[in-house]
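# Sequence and predicted structure, then a few things I'm wondering about:
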Amino acid sequence: MSADPLRTADLTVIGQVTTASNITLVCEADGADLRVVYKPIRGERPLWDFPDGTLAGREVASYQVCAALGWEVIPETVLRDGPLGPGMVQRWIETVEDGDGPDLVDLCPAGQVPEGFREVLRALDPAGHPVSLIHAEDPRLHRMAVLDVLINNADRKGGHALDGLDGRVYGVDHGICLHTEPKLRTVLWGWAGEPIADELLTDITVLVKALPGELGERLAELITDAEIEALGARARALLDHPVMPLPSSQRPIPWPAF
């Protein structure tokens, strides 16, 4: 069996995502047709409520949870060495070019919500014009919203939902997830208060059963025991009350939203 270049190939830096709050590099895997995103631990900006040096581990742990659910929402993500030392390495996603219609998450004139979209809130844009924050009424995006509840995503911005060329919708940037305290901040509130589909609940049941075994052992190398217990509690809570939660904090949407 040949080695997986995502895990073993030398990485050559070809660019940097300058809008990211932590060092985020775009690399090519030497000798393979593979582009990746690489976030070295040494480039993480300390956060008071997320211990320094753990963001890369949370990215990988979030992927492990997603994979255990059988949901191809988060691109394959590993923890490995790179040009600037250990860090998170994730497969690069080729996305659909901007079309005539709105993006998966977008802004539109206030109240003028296109067909197939849901309004999240109304606000003023930087120029002072009233706008609506909207997202697509798409089952692929809904599954991402359920995943965010499970992993307690504190930073689901609009730009973190990618429309892949392969027809899938991907979520990226999961460095501030899996905290023990409620921290859900997301732009995907359009399904708040609505039931969760049975097929998603079946997958969540599989996750709950897997946590005490090998999955839990892998997660224990990335996050704390208390965070694993909190993950299990959130999953069981959704099974007991299979409804998307309502916003419960003063800051339910990350800022900036994109």
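Happy to help now that I have it.

# From now on I want contacts and neighbour counts done on CA atoms only, so please keep to that.
Fine.

# neighbouring contacts of stretch 1-13?
Residues from elsewhere that reach stretch 1-13 (C-alpha atoms under 8 Å, 6 or more residues apart in numbering): 25-32, 34, 36, 78, 80, 82-83, 89-91.

# In strands only, show me the residues you listed.
Residues from these lying in strands, with DSSP state E as the criterion: 25-29, 36, 78, 80, 82, 89-91.

# neighbour-wise, which of the residues you listed leads?
For the ones in strands among the contacts of stretch 1-13, the largest neighbour count, defined by other C-alpha atoms under 10 Å, is 30 neighbours, found at Val89.

# Show the contacting residues for that one.
6, 36-39, 77-80 are the contacts of Val89 under C-alpha under 8 Å, 6+ apart.

# And here is the other one:
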Amino acid sequence: MTASFEGLSTSAALELLSVGELTPTGRLTEASNATLYCTVAAPGGAEAGCVYKPVAGERPLWDFPEGTLAGRELSAFAVSDALGWDVVPPTVHRDGPFGEGMVQLWIDGDTGVDLVDLARDTRHAGLRRMAVLDAVINNSDRKVGHLLPTPSGHLYGCDHGVSFAEDYKLRTVLWQWQGEPLTGEALEGLAQLEERLRDPDSPVAAELRRHLTGPEGYAVLRRVRLLLHHRVHPYPSPDWPAVPWPPV
């Protein structure tokens, strides 16, 4: 599955995000950490909107004491890319006006979609892929507002900074498939991901080593193997709130 962003392929988008000139034009004030809206422009004329989250603007979190939230965003893109599902928009690590951080392509969502209704959908294939991705990365903050449906019908998700904890902390609004069998597509993607995670030279394994602790990286592989073994969507933990607050 190859995504395209107004004529840009995924590889072209990553190139633009990596080398283009980054110019902040505003701040997303509802975000708890410094999150800037920027334009990124290449010398050849290509230009796009993007989100820039500098590491210097992060607030320390007691339950994510190791690494950076930006690094977890990058790890989420690496897992999404290895699954081949394009759930997470193209994301890079680079220097910027306020230091190193995460830069992610801005996705113009379809404003005609009711996100609350979308989050309850049981038949949306893209939403179901997202639920599997969240189980793999142990996303502890999948809110309704993190869903980015596009006019073309593709669904992206954003804000994966509080993911990849070693302990099971899955919190999401997408519990409608709990206990149901994983789709054939999900099992195929998970098997592919498991193979790539076992290869220390694969891009996804290298990216997780770069941004996560050793135990956190191993926990990703363990979760993938558990999903492949049980072949069902996971249940909420009885020891952790199942839904983030606020859910929207």
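Thanks, I have the structure now. Since the model is a prediction, treat every value here as computed from it, not as a measurement.

# re the thing from before, got the contacts of Val89 of structure 1 as JSON lines, with distance to Asp148 of structure 1 columns?
Written out in JSON lines, the entries for the contacts of Val89 of structure 1 read as follows (distance: C-alpha to C-alpha, whole Å):
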{"residue": "Leu6", "distance to Asp148 of structure 1": "25"}
{"residue": "Val36", "distance to Asp148 of structure 1": "23"}
{"residue": "Val37", "distance to Asp148 of structure 1": "21"}
{"residue": "Tyr38", "distance to Asp148 of structure 1": "22"}
{"residue": "Lys39", "distance to Asp148 of structure 1": "21"}
{"residue": "Thr77", "distance to Asp148 of structure 1": "17"}
{"residue": "Val78", "distance to Asp148 of structure 1": "19"}
{"residue": "Leu79", "distance to Asp148 of structure 1": "21"}
{"residue": "Arg80", "distance to Asp148 of structure 1": "25"}
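
# Longest helix in structure 2, please.
Once structure 2 is assigned using DSSP state H, the helix that runs over the most residues is helix 214-230.

# so where in structure 1 does that helix end up aligned?
Against structure 1, the aligned range for helix 214-230 of structure 2 is residues 225-241 (TM-score structural alignment).

# List the buried residues in the matching stretch.
Neighbour-count burial for stretch 225-241 of structure 1, with 16 or more other C-alpha atoms under 10 Å as criterion, is recorded at 227-228, 230-232, 234-236, 238-239.

# likewise stretch 198-218 of structure 2?
For stretch 198-218 of structure 2, burial by neighbour count (16+ other C-alpha under 10 Å) applies to 203-205, 207-213, 216-218.

# start to end distance for it?
According to C-alpha to C-alpha, to the nearest Å, stretch 198-218 of structure 2 extends 10 Å from its N-terminal end residue to its C-terminal end residue.

# Next, report how far the longest helix of structure 2 is displaced from the centre of its chain.
Between the mean C-alpha point of helix 214-230 of structure 2 and the mean C-alpha point of its chain there is a distance of 17 Å (C-alpha atoms, centre = their mean, to the nearest Å).

# Equivalent analysis for stretch 92-101 of structure 1, please.
Centroid separation between stretch 92-101 of structure 1 and its chain, computed with C-alpha atoms, centre = their mean, is 18 Å.

# again with stretch 64-83 of structure 2
On the basis of C-alpha atoms, centre = their mean, stretch 64-83 of structure 2 is displaced by 7 Å from the centre of the chain it belongs to.
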